[in-house]
Structures are given as structure tokens and as C-alpha cells.
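Visitor: let's see this in three dimensions:
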Amino acid sequence: MPYFSICGVPNCPNFAHAVFVANYLSEKLPNFFYKKIEKIPREWAVFLDELNRENKWYTHESPVIWKELYQWGGTKYLIGGLSEFWEHVYCYYGLESLIPKYALDELALDNLRFFADKRRSEARKVKNVAILGAGQLNSAILIQDLLEIKTLRKGGVHLVFKLYDHHQNIDRSVFQHLNDTALHFNSTSFFGDFNLVELYSSAEDAMADSDIILNLDDYNPKDADFGKHMNRCTIRMKMLADHLLVAAKRDAKIIFAGSGPLCYMATALSKACSEMFPNIVVITADKGFPFVTAASEETGIEIHRISAPVVWGSIGVNCFVDIRNAFFKADVYRPYRCSLTAPKGSTLPLGVVSSELRLMGYKIKDAGVIERKVKNNTKKMEDLIGRASLFSKLRAIGLLLKLWYADEVGDEIISLGVRSNGSFHVPKGMFFSQPVKLSESRVWVPYSNYPLKEKQTKKRIKQCILHAKDVFGNLGIMYDPDDGFDEDWDDYSKYLGEIGEGEEEEMYE
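Guide: Okay, the predicted model is just below:
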């Protein structure tokens, strides 16, 4: 099976003619493959000289056509120019055709236009990041953090941040803040380069052609009526779904990172979209970061040795941080047998210190103490600065995107609100914060093998699920909220019991 390569200058009529013929044959014949290699005039001479030296050829004009057998990268067999290519095509495929000169000129012109468009698009490789509700968090810090993620700019890709906040048209201070942010970052770009930050007057325009959509809007209830507020949230998600279906890419990464009932919002958005958006997630890991500090103070374990705890539940409705099932890295002394008989003061090595992962459960007597400590610290911080803390949220966004755009899919397990697939008996389709892992197709999926050792943890997860199902069901988002749940949960509890529910407590008694 031959593989043809056609090299030439974009505005060369003979090159355009050869490409036209090869394209025609590739459409008609299943085993005809070709690729074209285009070089601008100032690159052509150098390229041709290197090609002749490599293959001991003596070609001197465009196009140069050769074939390789069986696969690309094999031995090159020179065919020649356009006339030799036509002779080859006639002998092997019986194709003959006469194309008038004016048609050849048109082909060359079209090919040149296509080449110019391709070069322009390659020169400006852009990844668009839409930030909705950009006035809620400190967007300048967020943009700076994202610019430091090298994998987002891999392959010479430029980041463009598209800011929008629905308050900007009614609150002058919000507009001024966004405008100052744009002026600051755009002033640092090179002369003649495109803007790094752009302001938009509508959410639909901001989301158009965006690869990442960060929703930072505040969805906290502004009045006491929870039902009315949730209905308003549903309406807002239906409006957002309309904008997404019109403007957004189907593979866009949609990240809810604001405040309020975010898992409910993500579920409502998913239900409202008539087409599937597989990359909708809710930032939840930030809820667990303060618990690491509090647990370190309570147990004396250094912070860098403690993993982020899993956040369970529907954010903004009912959730909790499972600090007892967080892992920490422990140093364990393992003595040698000779240590039993070695004389006092022996200089021989009597053992080795190794590291292992352990659960925090046996170190924490009462998780409620840590929860109250985090609550008090959070309240003190908010009273001191007059707003909610931002940096846990910003850190969680940055870590998520680092993992999502990593060169290789890792084995990290993080807390994230994702669409349930039935794991942990969360109803399918409901967005629920749980341990997740990145699949090979780079979609976040629940990590169903995460160990649940403690009865109290399973009980609280069940309460979160029941509460979320009740809220979602009453608002018409989930169907059959009570269908077979208790029986399924009992079966799941039995399964966990069979694999050793109390092993962790027995191990360290």
C-alpha cells in the first residue's frame, strides 16, 4: 500500500494541481493515502537542499512527489514532479484529465488562501477561559495563578481570559474593578500582541468558543424562603443552558466555583441541557483544606504529611468533611532480629525507619472538636476581613486544572462534585461531592474503591444523600427520590462489612 507525499510552494499551480488529483483519488479509493508539505518561498530552498542531501536526489522545482511503502517514515521512492505524477497515476489507476490553465490558477490561489489561514491560526493558538461572576473573587489573583500553570500553555498556546459579571451594568465599582484588571494584564503584553484579558457585556459572548468556563457567581439565598431561592436558581440554570447550547463548545470544561447550592445548580444545568456536556464539575476540595490545619494542631502531625480529606454531600444543601478517613504519612521503626540480642551501646544498625500511609481515625478522638475549631476560625477570618476567604477556593481551582491538563493522566484522588454513576449509592445523574479520579478520556468519575471503614461516616453519607434527594425531588430535578434506596444502601453496608469494617480500629488498639 503506497503512501504519497507532495511537497511544494503554496502559490505554485503545479503543486495545487497535484494536491487536487491526490485529494480526488483519496476520496474515491480506500487505499490511497497522501499528505502535503507546504513551504513558503524563503523556506523552500533550504528544505529542498536538505531533502536532496538526505536521499541523494537532484530535484530543483516545485512540486516534489515521492511514495513510501507500507507506512509513513519508510524508504522514500522518488516519483518526480507533476508530469511524472500524472504518468504514475495513469499507469496505476487509469486516471486522465485535462485541467485548463485558468482553473489551475484558481486552484493555486485557493491553496494559497488556505495555507495563509492555516498559518495565521497556528500563529495564534488560543485557549479561551471565560470567567462568569468575575467580580466575586479576586480575578487578578486567579488569572495570575492560571498563567503559572505551564500545561495550560503547552505547545505555545496563548491564554485569553474573557471576563463577565452580571453586576457590571448596575454597579459601577464592579465594572471599574474588571476594567482595571484588564488594563493591568493587557499592559504587560508585548506590543502588537492580542489582549490577554477582555471584557464582555453578555454571558453568551463570553462563553463563545471558550475551552474553560469558570462560574464564580454567588448563588447564596438573599431571603429566608429557601424554596423560592432554589426555584430562582433553577431558572438561572435554564438560562445558562440556553447560552451554552448556542455558544459553548461541547467539550468545554464547565467549573462551578462560586458559593451557594452548587451541586444542585450543576444538576439543574445538566438536566436543562438537551445535549450532553461531559465536563461539568463543582469545586469542593476547598471545604477540606482548613480541616488539615486544624487536624495538624489537634494531633501534632505535620501539615505536609496529611492528605486533603474527602468532602461528601451536596454543597450548599448538606455536606461534611470526613477528616477521620483522611490519610497521613507515618514513620514506622522496624527493628531487626539482632536488636533483641545486641549488647548495649552497639553501633550496628538495629532496624530501619520506613514510611506508610495510615488513616487519621485512631489519632482523632472527637471529629466534632476539629469541626467546631474550623467553624470558629472561619468566622474569625470573615469578621476580620469582611468577606469569605478566597485562597482555598483559588488553590482548589488551580490544583484541579493542573491535574486536568497534566501531560499524563495521574492516579490522584481528589474531592469534586461530579455527576454520579451510582457509586456509594448516590442517585445516578445527581451532582454530589465525593472522591473522584481522572479517567483515561480525561473525564472526572467517582472512585468507587475508596475505603469507607467507619459506621459514622457511612451514616452521615446516607443522611446527605437522603437530604439531597428530598430537596432535589421536591424541586422536580430528580425523579423517584425514594425508589429502592434503603434496600440498596443496606446491601452496600453488608458488602463493606464483609471486607472488614473495623480493621482500622483493631490495628492500632
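Visitor: only C-alpha atoms from now on, for both contacts and neighbour counts.
Guide: Will do.
Visitor: which non-adjacent residue is nearest the residue positioned nearest the centre of the chain?
Guide: A centroid search over the chain (C-alpha atoms, centre = their mean) returns Trp404, at 3.6 Å, as the residue closest to the centre. Among residues not flanking Trp404 along the chain, Arg442 sits closest, at 6.8 Å (C-alpha to C-alpha, 6 or more residues apart in numbering).
Visitor: now do the helices in the stretch 251-400 of the chain.
Guide: Per DSSP state H, counting those that start in this stretch, the stretch 251-400 of the chain carries helices over the ranges 262-272, 289-299, 367-385, 391-404.
Visitor: what sits closest to Asp488 if chain neighbours are left out?
Guide: For Asp488, the closest residue by C-alpha to C-alpha, 6+ apart turns out to be His425, at 7.2 Å.
Visitor: list the buried residues for stretch 355-373?
Guide: Buried residues in stretch 355-373, counting neighbours by 16 or more other C-alpha atoms under 10 Å, are found at Arg358, Leu359, Met360, Gly361, Ile364, Ala367, Ile370, Glu371, Lys373.
Visitor: please read the previous query as pertaining to stretch 164-184.
Guide: In stretch 164-184, residues buried by neighbour count (16+ other C-alpha under 10 Å) are Tyr164, Asp165, His166, Gln168, Val174, Phe175, His177, Leu178, Asn179, Thr181, Ala182.
Visitor: name the SS class of Tyr479, please.
Guide: coil (DSSP: H, G, I helix; E, B strand; the rest coil).
Visitor: tell me how many other residues crowd it.
Guide: By the other C-alpha atoms under 10 Å criterion, the neighbourhood of Tyr479 contains 13 residues.
Visitor: again, but for Gly300
Guide: Using other C-alpha under 10 Å: Gly300 sits among 10 other residues.
Visitor: in contact with it, which residues?
Guide: Gly300 makes contact with no residue under the criterion C-alpha atoms under 8 Å, 6 or more residues apart in numbering.
Visitor: any idea how far it lies from Asp482?
Guide: Here Gly300 is placed at a distance of 43 Å from Asp482 (C-alpha to C-alpha, to the nearest Å).
Visitor: please apply the same query to Lys228.
Guide: Distance, Lys228 to Asp482, by C-alpha to C-alpha: 23 Å.
Visitor: now do Leu475
Guide: The spacing between Leu475 and Asp482, counted by C-alpha to C-alpha, is 14 Å.
Visitor: do the same with Ile65
Guide: From Ile65 over to Asp482 the distance is 68 Å, taken as C-alpha to C-alpha.
Visitor: before we move on, what about Asp491?
Guide: Look at Asp491 and Asp482: by C-alpha to C-alpha, they are 16 Å apart.
Visitor: please apply the same query to Pro335.
Guide: Distance, Pro335 to Asp482, using C-alpha to C-alpha: 55 Å.
Visitor: second input sequence below; structure requested for side-by-side comparison:
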Amino acid sequence: MLIPLCPGKADCPYFAKAELLADYLQINLPNFKIHKITQHPDKWKQWLHDICEKNGWKHKHSPIVWRELLDRGGKGLLLGGFNDFMEHAQHYYGITSDMLSEQMLRIGAENLNTHIEIEKEEEYLKSLINPLQVWISSASAPACYNLIPLLASGEVFGMATEISIHLLDSNHYKEILQGIVMEAQDLAFPLLRSVSVHTELDDAFLQADVVILLDDILLQHEIPSLEDCIRQVTEQCKVYGSLMDKNANSTVKVIVSGKTFVNLRALMIMTFALSIDPQNIIAMAMFLESAAKAMLARKLNMHSAGIKDVIVWGNISGRSYIDLSKAKVYRYDSAIWGPPSFSRHLLDMIYDGNWVRSEFASVLSLLSSREHHCLGISPAHVIATVLRYWYQDSPPGEIVSMGILSEGQFCTPEGIFFSMPVRFQDGGWEVITETEINEETQETLKYLTHDLIQEKKVALGEISEMCPYKETAFIDFDMLALLEEENAPPDDLETLSSGLLQPKAPEGEKVQTTADETEAPPNGLLQSEILEEEKVQVPIDDAETSSEGLNQSETSLSMAENKNP
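Guide: Reported below is the predicted structural model:
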């Protein structure tokens, strides 16, 4: 019995021609059987290369290899993509072919679509056997406690996908992690295969399909400079990136969350995890987006779910702009009614422009100082929402803000993580490049990128100190002076919130910020700038530190209110 084996590229028209011939022979010859193997075009060359490497064939483009492939089969083994074969035949023997026909092209396209559908079905079947491996770093954080039920409910990854959750943190928090494991087991979620604790870095991110980084920079006994903080972040990301590169699956999805150096941490993870596709690493900006929507909803006396398309531009944990120029309002209770798809421009609904430029921008800039008052519900919700969009697509037509690696969109410099509007579709995301921005917005984006470029250069050792952007009102920053002014004892500090830093005053002068000195942002854009109210974040790990942290936070906010009556 003759059984030819015919592998080839799924979209190859020459493979389609051979396929037609093989089908004809199989119908008319009772002892003729054929087994077809197709490879995705993106994987074909690597697959052929692996075959040659496995058999010790160094010159895969040589006719000797093609003859060797035929001879090794012994029983009519035919191996090779037909378009590659014709390319080699033309190169070595001058043979050309114009056999391309509409039928061949149509069959090639159908083969590719069929191959993609088969791959999806195989991945789905594997997911029923092998649970999705989800790793959460700094798992003692309150956000992790609230995130686990959302991930295990089935709404994020699908009702047919089981998951295993791995909690990663230092040995100091082992008891807290074990308590989380016991509570998660008590919930008895059908899709939660297991929950485990990990305190050894060598085992981190093993076979990870999803990695959620909740880490923020930690201070031990002394307060470093801003550049020292950046270097400390870089060292941490170097360790994490190397471990992901070594242990995680090649298709792992990485979400960088938190409130310190979010953009920079995502960039450094990408730098040190070379095997991970940069499109699989994102920085969370939805927390700012959701908080802005909630505040606007309170102003309009409506549900925050009815506000869509608020855009966060720039540095998520530093200088960022909240763009309301595309924002829409749905289901607003007014004299004008319409179907669920009916919307109105948000800026047309808010008549108090002074509130938008003053109170709205000021409150958003204090989000980091407010974050420790909550128990991580909002950060957990936005992380789960982004993951659900990533795996199941975002709502059609809806804009989502996300920090991604810039490739020059909106004239931003390449090679930095920058928050911009995206949409999730077909298991990936794409930048909504059709979003129109005016000249004022474009000018705003220029100096939003400045700090990110400076942070990158410090992290990579290209410069030792960050240089200010001279065209802005923010001249320089002095973190040590800021913390000394707040009189915060170093021994009580653990978490430092980046992005809320004081302009450095010239010698002998005192900085005074007034409404007249602050440059108003462009129309439709709100600047979430660095204000002096937030100084230091105190994490909540248990009941004792929770009350202490809240008391310190209330004192800090009270001082801020006294400074700014």
C-alpha cells in the first residue's frame, strides 16, 4: 500500500494543485491513500528548519535535501511545501511554472481558514485537559484577594476553561498567602483547579499562560533619589523578565499593574524577556479611566457604566492626560430619549467648564493617595475586565485605554510604553489609529513622552540623571526635599508612589503654586499632573497595619487640605 505524506504551507496554491491530484488518485486507486499535513504560513519555515536540524541536514535549500527527504521516506514519502519546491527548482534548474489559477488560489485560502479553525479547536480541547496557568506576583496585595474570585468565576477566560492560580510573594507574607489559598478553596469554584503558594523565585512563572504583576517599588531603610528608584525597578524587572523568558510559555500574556513606574516596568519586562512577543505585554491604564468615568458620572448624577470612550494618554503613573473629546454618554435620564445605542457627547452635557479644568483634574491627580483607602476592589475589577477583553474581545466600537509599546502611532517616539486608545479583537489588540487629535493634543503628547524617554535612558544606563522638559512649567523634581517636607519617618515607608513629585525651587527661593502660574491644558484634555498632596503610600497587609495606614493617610490628606484651602 502506497501512503504518500504531503506536508505544505496551508495557503500554498501549488499544494492545492497536488492536493487535487492526490484526491483524484485516492478515488481511482483502491490501494492509494494520502495523509495531508498543513502548517500555518508563519510557522512553515521554522517547521522545515527544525526537520532539517533534527536530521542533521545543514543545507535545507539544497536539492540534495529534497532528494534526501524523498529517499528517507522509502515508501513514497513526499515532504516539502510546493511553493518552496518551485522556488528551489527555479533557482537550481531554471524551471518556472505559471500554473496559478483562480481555483488553486481559492483552495489555498480555504485550506488556511480550515487550518486556523482546526488550531483553535485543538487549543480549546487542550484547555479542557490542561488548566490555564495564572501567576500573580505580590499576591499579598489587597487587589489579589479580590481578583481571585473574578478569575475563577469563568467570566474572564470562558465558562469551559479551568485555571490554576499561583501566588508569588516573599516568604515574609507566606501566612497571608496560605490564608488566601484556604479561602479560595472554600469557594469551591468548579473551574478553579488549584491554588498554590510560591516564595522561591527560581520556580516563578513556570509554564505561565498569564502573568499579573502587582509589584510596586519597595523602600527599605533609606529614601533614594528618583534615579535610584528607577534603577531598583530595573533590577526587579531584570529578574522577572529573565524568569519569564526561562519558565513561561512563549505565548504568555503579561499585565503590569500598580501605581509606580507602570510604563517603565512594562518596558523593562519586555527588554529582559526577549522570547515574549511585545504585543503580549501591556500596562494597565483602565484604573485611571474608570476613576475618571466614576467622577464624571457623579457630576452628571448617572451610572458610570453609561460613560464610554474616555482616553488616558501618556505615563499612567506619572504625567497623563484624560481626554474627554471622544467621550460619550449613554442612557442618560433626560428629556431626550433614544434606543440603547443612542449617545450624546459628554462635553455637551457638562456645562461647568471650570469644574472640568480644576476640581476634576485635581481629584484625578490624587488617585494614588486614595488607592490605599480601598481594599483593592477597583484594581482587581479593571485587571479582570482587561483580561476578559483580551480573551473574549472588547465591546464593538468601544475605546479602551492601555499602555502599549509605541511603534510611532500619533507621532509618539518608538520604543516606549505609552497609554493610548486600543480595541481588543480575535485574541489580540490593535491601536485605534483613526482617532483624530488636534494640534494642541499633539503638542501635549510631546512632553508626555519626555519623562518616559528619560526613565528609559536612566534604566538602561545611558544617562545618570533625568533632564527636565524645559518647555513645561515643571522645572525639576526633588524627591528627598519632598519627603523631608512631609516629615515622614523612613522606617515607616514601604511603598513609594512615583509621579507625585514637587518642582524643585532655585536656591534661596520657595516654590508657590498658584492658579495664575499653572498653564491651562488644551481644550478637551485634562492634565493629571504631579501635585504635592501625595507623598508616601503605606500598604495595608493586615488589620494592625491597616488602621495605622489609614490614620497616616487621613493625616496626609488633612495636611494637604490645609495647604490648599
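Visitor: now the TM-score, please.
Guide: Superposed pair, TM-score by TM-score structural alignment, normalised by the length of structure 1: 0.61. Supporting alignment: 368 aligned residues with a C-alpha RMSD of 4.5 Å.
Visitor: and Leu475 and Asp482 of structure 1? Which one has more around it.
Guide: In this comparison of Leu475 of structure 1 against Asp482, neighbours counted by other C-alpha under 10 Å, the higher total goes to Leu475 at 15 against 12.
Visitor: burial measure for whatever residue of structure 2 lines up with the residue nearest to Asp488 of structure 1, as a count.
Guide: With TM-score structural alignment as the criterion, the equivalent of His425 of structure 1 in structure 2 is Cys411. The number of residues packed near Cys411 of structure 2 is 11, by other C-alpha under 10 Å.
Visitor: likewise the one 4 residues further on?
Guide: Burial of Gly415 of structure 2 is recorded as 15 neighbouring residues (other C-alpha under 10 Å).
Visitor: likewise Glu430 of structure 2?
Guide: Neighbour tally, Glu430 of structure 2, other C-alpha under 10 Å: 12.
Visitor: what sits against it?
Guide: Neighbouring residues of Glu430 of structure 2 by C-alpha under 8 Å, 6+ apart: Val422, Arg423, Phe424.
Visitor: and which of those is nearest Val134 of structure 2?
Guide: Phe424 (20.0 Å; C-alpha to C-alpha).
Visitor: thinking the closest one is in contact with Asp393, fair?
Guide: Yes - contact between Phe424 of structure 2 and Asp393 holds when scored by C-alpha atoms under 8 Å: they sit 4.9 Å apart.
Visitor: more neighbours: the two, which one.
Guide: Using other C-alpha under 10 Å, the more surrounded residue of Phe424 of structure 2 and Asp393 is Phe424, with 23 against 17.
Visitor: map Leu167 of structure 2 onto structure 1.
Guide: Using TM-score structural alignment, the partner of Leu167 of structure 2 in structure 1 is Leu163.
Visitor: same deal with Pro421 of structure 2?
Guide: In structure 1, the residue equivalent to Pro421 of structure 2 is Pro435, according to TM-score structural alignment.
Visitor: ok, that match to Ser423 of structure 1 distance?
Guide: Per C-alpha to C-alpha, Pro435 of structure 1 is found 10 Å from Ser423 of structure 1.
Visitor: these two: which is more packed in?
Guide: Neighbours per residue, other C-alpha under 10 Å: of Pro435 of structure 1 and Ser423, the larger number sits with Pro435, 24 against 15.
Visitor: which residues does that one contact?
Guide: Counting by C-alpha under 8 Å, 6+ apart, Pro435 of structure 1 touches Val310, Val311, Ile413, Ile414, Ser415, Leu416, Pro446, Tyr447, Ser448, Tyr450.
Visitor: of all the residues you listed, which comes closest to Glu54 of structure 1?
Guide: Nearest to Glu54 of structure 1, judged by C-alpha to C-alpha, of the contacts of Pro435 of structure 1 is Ile413 at 49.6 Å.
Visitor: map that closest one across to structure 2 for me.
Guide: With TM-score structural alignment as the matching criterion, the partner of Ile413 of structure 1 in structure 2 is Ile399.
Visitor: any idea how far that match is from Phe424 of structure 2?
Guide: Ile399 of structure 2 is 9 Å from Phe424 of structure 2, where distance means C-alpha to C-alpha.
Visitor: check Ala10 of structure 2 too.
Guide: The span separating Ala10 of structure 2 from Phe424 of structure 2 equals 26 Å under the rule C-alpha to C-alpha.
Visitor: repeat for Asn28 of structure 2
Guide: In this structure, Asn28 of structure 2 and Phe424 of structure 2 are 49 Å apart, going by C-alpha to C-alpha.
Visitor: quick one: which of the buried residues of stretch 164-184 of structure 1 is nearest Lys125 of structure 1?
Guide: Using C-alpha to C-alpha, Ala182 is the member of those that lies nearest Lys125 of structure 1, at 20.3 Å.
Visitor: I'd assumed the closest one was in a strand, is it?
Guide: No - assessed by three-state DSSP, Ala182 of structure 1 does not belong to a strand; its assignment is helix.
Visitor: that one contacts Tyr200, correct?
Guide: No - using C-alpha under 8 Å, Ala182 of structure 1 and Tyr200 do not qualify as a contacting pair, with a distance of 11.2 Å.
Visitor: so which elements touch the helix or strand harbouring Ala184 of structure 2?
Guide: With elements delineated by DSSP states H and E, Ala184 of structure 2 resides in helix 174-187, which encompasses its position. With contacts defined as 3 or more C-alpha pairs under 8 Å, 6 or more residues apart in numbering; DSSP states H and E, the secondary structure elements packing on helix 174-187 of structure 2 are helix 142-152, strand 192-198.
Visitor: got a markdown table for those, with distance to Gln46 of structure 2 and mean neighbour count too?
Guide: Rendered in a markdown table, the data for those read as follows (distance: least, C-alpha to C-alpha, whole Å; neighbours: other C-alpha atoms under 10 Å):
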| stretch | distance to Gln46 of structure 2 | mean neighbour count |
| --- | --- | --- |
| helix 142-152 | 35 | 21 |
| strand 192-198 | 34 | 19 |
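Visitor: out of the ones you listed, which comes closest to Ile212 of structure 2?
Guide: Ile212 of structure 2 lies closest to helix 142-152 among these, at 9.3 Å (C-alpha to C-alpha).
Visitor: okay, and stretch 479-493 of structure 2 goes to which residues in structure 1?
Guide: Counting by TM-score structural alignment, stretch 479-493 of structure 2 sits on no residues of structure 1.
Visitor: mark which of the contacts of Pro435 of structure 1 are part of strands, please.
Guide: Of the positions in the contacts of Pro435 of structure 1, Val310, Val311, Ile413, Ile414, Ser415, Leu416, Pro446 sit in strands, assigned by DSSP state E.
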